[in-house]
Every structure is written in structure tokens, then in C-alpha cells.
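Visitor: what follows is a predicted protein model with its sequence.
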Amino acid sequence: MRSDGMLILGDWGTTFNRLYLCKWQNASLTIIDRIEGLGTKNNPDPESSFFNLAKPWFAQFGDMTVYLIGTVGSNIGWKMVDYVPCPTDHSPSLEKALRFNARGIDFVIFPGLSCTNMHGLPDSMRGEETQIFGFLATQKNPPEKQILCLPGTHTKWVLVENGLVSTFLTSPIGELYEVLCLHSVLLKSATVKDWDDDGFVQGLHLSKRPSSSLLHTIFATRSQQVIDGYNNAQAAGFLSGLLIGADVKSAQRSFDSFSHVVLIGTSHVNSLYEEAFHFNDITTEICSSEIATTKGIIRVASEEWS
């Protein structure tokens, strides 16, 4: 760490790289600035990508240590970092972190988590664990057992027991939606601006039926356009409702049902999952993923200097 306490924290995932310029003083970290760049997907040169993004900060403040989480530490990222097996709390993160130097700058990449999920299959996460521990740090009287949902490209369903991440389950809802938009005849990509909530609610209705099967209903995304005159925004809302509704229904089966969920994500995707939860009589507690991420990185990184 620099003598003046300047450092960079980064949440470098599959889709985005969010960097935070911070200052350590009076036993706490303060975020001074933030920038956003490319994620690890289709990013052939992470080193150049990082330095191009952070160059103005180094020019202004000089060399400083960089702490990173996310798929930057995976086999599609910059450096491969080991996983911490569940059950676990946040404490092994600093111990098992990978440290290296690039272009005269010291880097620390924190590990992800691994588990054998309730289906007996291997599962993993990188980045979300920091959001989880960041959120848990804000709880004054946490319940002994709670379910967390972190929606996104790869939605994570997490069982936390007595402050430990016991196990989790991944559903690639965001990635599946993107693949269908880009590489199928079902629909074209739709922006948030073009979103159609009525179509989304229709998809939720259909997914809630006990006999509803995602594989047997998903093609209606296209047939409702060619037969019923749905526009692309309506079809996009319908498909998203089907996918998220099926995700919620499946998670309730996997976790032996539940009536309350902690939802950690961005505002738009949080609102979609919140609607799906309330549609299924599940109450929610909402937390911003950015707030959880920064609290989590600060919690782990601060242990190095406290």
C-alpha cells in the first residue's frame, strides 16, 4: 500500500469491469472515483485492458496496489486463482488471494467459492461471494438460516447458515436470455427502454402453472409474434418472465421452499426478480449489488491494514 493510502478496488466480472479509486485513512476506506470497462468475456488482453482504463489514475496519483474480484481470477480472465470450498465465511479470502506484479504495479486477486450443490454437481462463483459477505457485514441480527438470490448473467441462489455460505446453485438466466436473443429465431435484442411489463407478467403467469415446462412454452416467444402480432418488446418481456419465473419455481424446489429472500443485484434486474417473488408470495429484502460489492471488497482488503 502507498504511504498516502491510495488504492484501487475492482469488480471485474464477465460483462463489466468496475474499478473504484479509494483512499485509506482514519481506519476506513473512502471511494473517490469510479470507472467502468470491458468484462472478461471476449477480452483477449486483460492486462492492457486494465492499464488503458486506469491510466489516468496512475498518472495523477502514482503507483498503488490493486485489489480485484470476479472472473478476472478465472480461466477466462487474467490469472487463475483457487476456489475456497464451502461451507466458509470471508476469512480465507485474503489468505488464498493471488499476488503478482504487472508493469510495476502490485495486484491482489481474491479467490471465488466452490461447492457441491444440492443436485450433487460441482458449482462455483467469482465476485458474488464478495457481495454476499459485504451484505452479511451490514446485518446486526442475522437469522440463523437465510436464502440469498444474486440475479445476473449467472444468477446465484445461496444458502447462508450461521454466517457461513453453506451451499449455492447457479442458473445462467442472463446468459441464456442473451444467447436466445443473439443466436435464435425467437426474438431480437431488446433494451430496457423497450421493455414491456405486460409481456413479462404473462410469462410469470405461465411459468407459475404447476404443469408449465420451460422447454414446452419457450417457443411461444416466437409464435406469439407471428400469429398473435406481438412486437419484439412484448416478446422480450414474455421470454424474461418465463425464464425468471421458471428460475424462482425451480429454486423453491431445490431449497425445500422458502417465503423470504435477500435480493442483491442492479436496480432493473432486482425489480424483475422482486416482481416474480411477490407473484409467488415470497417477501424480499433488497440490496444494491454495487453497495454490497464495495462493502465486501473493503471488508476483505481492510484486514490487510487493520
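Guide: All right, it came through fine.
Visitor: switch to C-alpha atoms for all contacts and neighbour counts from now on
Guide: Noted.
Visitor: please report the distance of residue 207 from residue 140.
Guide: Counting by C-alpha to C-alpha, to the nearest Å, the gap from residue 207 to residue 140 is 36 Å.
Visitor: presented hereafter is structure B, for comparison with structure A:
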Amino acid sequence: MAEADAAAIVVDWGAKNFRAWLVNVDSGEVLGEIPEGRGMRDLARQELPGYCRAVLSRWRDNPRREARPPVYMAGMVGSQIGWLEAPQPPLPKGPEDLAECVVEVPNMPDTFIVPGVRVQEDDGRIDVMRGEEVQIFGALSVAAKDDAILCLPGNHSKWAEAKGGRLIRFTTNMTGEIYNTMLDHTILGKPADRKAPWNETAFEQGLEQSTHDGGVLDHLFTARSRFLYGGLKSEHIAPFLSGLLIGHEVRAMDDHYHSGGQDVLLVCSEALRGPYERALTYCGHATRWIDGRAATVAGVAAIIRRHRAAGGAAVGAAD
């Protein structure tokens, strides 16, 4: 297949960010990148199509290209608050399954949305994800694994289990959002100096606190009591809370997935890599880090290959 025919545009479009890559989906080579753009929260819904067309015009309307590359978008762009809702199918799912569920965007030729996934466990708990599912498939491809426990840190961290190359279950932890809320809107954060350099000792003190008897709700207040009487400095409150919350996240997920001591694929940005690697190591895990952007590109490319192999059919848009 000629490179022009193998090229496609991968878009990761969330509430805060827009990222795009021009990719040779056969070789996996990235031919071009738009590293940052406007997230959906900065645009009205009616502005999304025009913005997307304008940003991607450098690749889609380039007269030097023999063919206009198709666009495959993942993330919150397919949610109820996004451009067009792409219904989330239930697990288990693999890349070949999601290729059958992509939604074609009307009035923008050869443009598709990857739908995300949902899970309902035996206890009735329901969980959803959009965007992380392609990172999971991409991470499995990069790591050459079919079976894995994966951790995807973020505002809403995801833990997932894959078997035979398929995603079989996952769990959401609101670690990042709780961390920011505690610092910005509670008594714990009022004295905190968030501009101070990161303090590794304070982070490890938070990890150690998470091992004590009790739960995360009573442990959170120790940031206040330690500040008042335990020598915790204002510049150390943020890393202490980070270690405390991430420590609780890891231990809870070890219980949920019975994953104590197992290797974990850590899929995230460089900024989140350090704290999570330290926490996972502290809790007895070996880790392999995979860059989140590389995982996104590899995961969507895997779905594109299967979609093309099936003739490029897409399900209809949600009503």
C-alpha cells in the first residue's frame, strides 16, 4: 500500500486538550504532529466541526498529498457533551470489536469517532471510559503483551485488566480531582505552598501514612494535624497529600484486581510517571512505563487497520 493510502489522522480530543498526529498506520510512523490545541470546554458545540476542519486542513487539504487522509477521533469528543455521541459498548472488547463500533461523523467525509467502552461488574457497579481504551490497546501493542494489569494516571485514574489482547474490566479512581479539590477548596490546602519545589520525603510520608489502619477519609485530615503539630511544612502539604492519595489508590486496586506484586504497565505522561512509579515500587510492583501519547497513536492505529480491513463500515450516529 502506498504511503498516501496508509496515512490517517489520529485525534485525541478531550475537555482540556486537542492533539493530532498524521500516521502511517501500516508502519506506525508518525509523519506529523499537532501537540496542543483547544479542548472542548473552550469551544461551543457548534464550533467543534469548524475548528477541527481548520486545524486539520494542513493535512487534509494539502495539494501535495495524493489522497485526503481519514480522521479517527478518540476521547470526550464522542461523549454527550462532545461533538457527537458514540455509544459505549460493553466489555469485553478488543481493537477488532471497537473497529466495528466506530461512528461516522456526518458532513465531514471519512471522519470517525472511536466510541469508548463501559463495564458492569457482578456487584452492579457501572464504569465508563473514553480515550483510555485506545491507550490500553496501544500499550499492549508497544509492550508486546496480551495479558496485563495497567495503570493510567490522570484526573480520573484508570486501572484495567487485559486478557488475550482484550480489555475485560477496569476501574476509575478520582485521585487527581480529589487532590486538586483538597488543595483548592478545603482547609487542608489553605496553608499549602503549591509553588514550592516538589519534596520527595513528604511524598513518601504520605505513602507511609496510607499503610496505616483506617481509611482515606480519616487519613486526609492528618495533613492538617501534621501541619499544626507534626512538623509538616506548608511547602510539603501538596506532596504529602499526593503520596497519601496515590498510596490509597494503589492499595485499593491491588485488592480489587488481586494484583499485589504483579508487574504493572504504567501509561501516562512524563509528568505523572515519577510519582506513580515511586508509589508502585513502594507497594511492591515492578513497572514498565509507556508514554501516553505513543499509546494513543498505537491504539488508534490498530483500530484503523481493522476498520480498513473490514471495508471501512461504520455504525450510524447516535440520535
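Guide: Everything's here; your move. Bear in mind the structure is a predicted one, so any value in this text is a computation, not a measurement.
Visitor: quick TM-score on the pair, please.
Guide: With the length set by TM-score structural alignment, normalised by the length of the first structure, the two chains reach a TM-score of 0.86; 298 aligned residues with a C-alpha RMSD of 2.7 Å.
Visitor: thinking again about what came up before, who's more crowded, residue 207 and residue 140 of the first structure?
Guide: residue 207 (24 against 7; other C-alpha atoms under 10 Å).
Visitor: mind checking how far the aligned partner of the more buried one in the second structure is from residue 106 of the second structure?
Guide: Using TM-score structural alignment, the equivalent of residue 207 of the first structure in the second structure is residue 210. Computed as C-alpha to C-alpha, the residue 210 of the second structure to residue 106 of the second structure distance reads 49 Å.
Visitor: with residue 59 of the second structure instead?
Guide: 20 Å.
Visitor: quick one: which of these two has more around it?
Guide: Neighbour comparison, residue 59 of the second structure and residue 106: the larger count goes to residue 59, with 20 against 12 (by other C-alpha under 10 Å).
Visitor: gap between the residue nearest the centre of the second structure and residue 90 of the second structure?
Guide: By C-alpha atoms, centre = their mean, the second structure has its centre lying nearest to residue 132, at 4.0 Å. Per C-alpha to C-alpha, residue 132 of the second structure is found 15 Å from residue 90 of the second structure.
Visitor: give the buried residues for stretch 56-76 of the second structure.
Guide: 56, 59-60, 67-76 (16 or more other C-alpha atoms under 10 Å).
Visitor: what do you get for stretch 4-11 of the first structure?
Guide: Within stretch 4-11 of the first structure, the residues scored as buried using 16+ other C-alpha under 10 Å are 6-11.
Visitor: count of residues packed around residue 178 of the second structure?
Guide: 16.
Visitor: try residue 98 of the second structure
Guide: 23.
Visitor: that one matches what in the first structure?
Guide: Checking TM-score structural alignment: residue 98 of the second structure goes with residue 93.
Visitor: follow-up on the earlier one: wait, the match of residue 207 of the first structure touches residue 249, no?
Guide: No. Here residue 210 of the second structure lies out of contact with residue 249, judged by C-alpha atoms under 8 Å, at a distance of 9.3 Å.
Visitor: and the helices in the first structure?
Guide: Counting by DSSP state H, the first structure has helices at residues 46-61, 92-95, 128-136, 173-183, 197-208, 214-217, 220-226, 232-254, 267-279, 289-302.
Visitor: would you turn these into JSON lines with distance to residue 23 of the first structure?
Guide: Converted to JSON lines, the helices of the first structure look like this (distance: least, C-alpha to C-alpha, whole Å):
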{"stretch": "helix 46-61", "distance to residue 23 of the first structure": "11"}
{"stretch": "helix 92-95", "distance to residue 23 of the first structure": "19"}
{"stretch": "helix 128-136", "distance to residue 23 of the first structure": "18"}
{"stretch": "helix 173-183", "distance to residue 23 of the first structure": "34"}
{"stretch": "helix 197-208", "distance to residue 23 of the first structure": "42"}
{"stretch": "helix 214-217", "distance to residue 23 of the first structure": "48"}
{"stretch": "helix 220-226", "distance to residue 23 of the first structure": "49"}
{"stretch": "helix 232-254", "distance to residue 23 of the first structure": "39"}
{"stretch": "helix 267-279", "distance to residue 23 of the first structure": "27"}
{"stretch": "helix 289-302", "distance to residue 23 of the first structure": "11"}
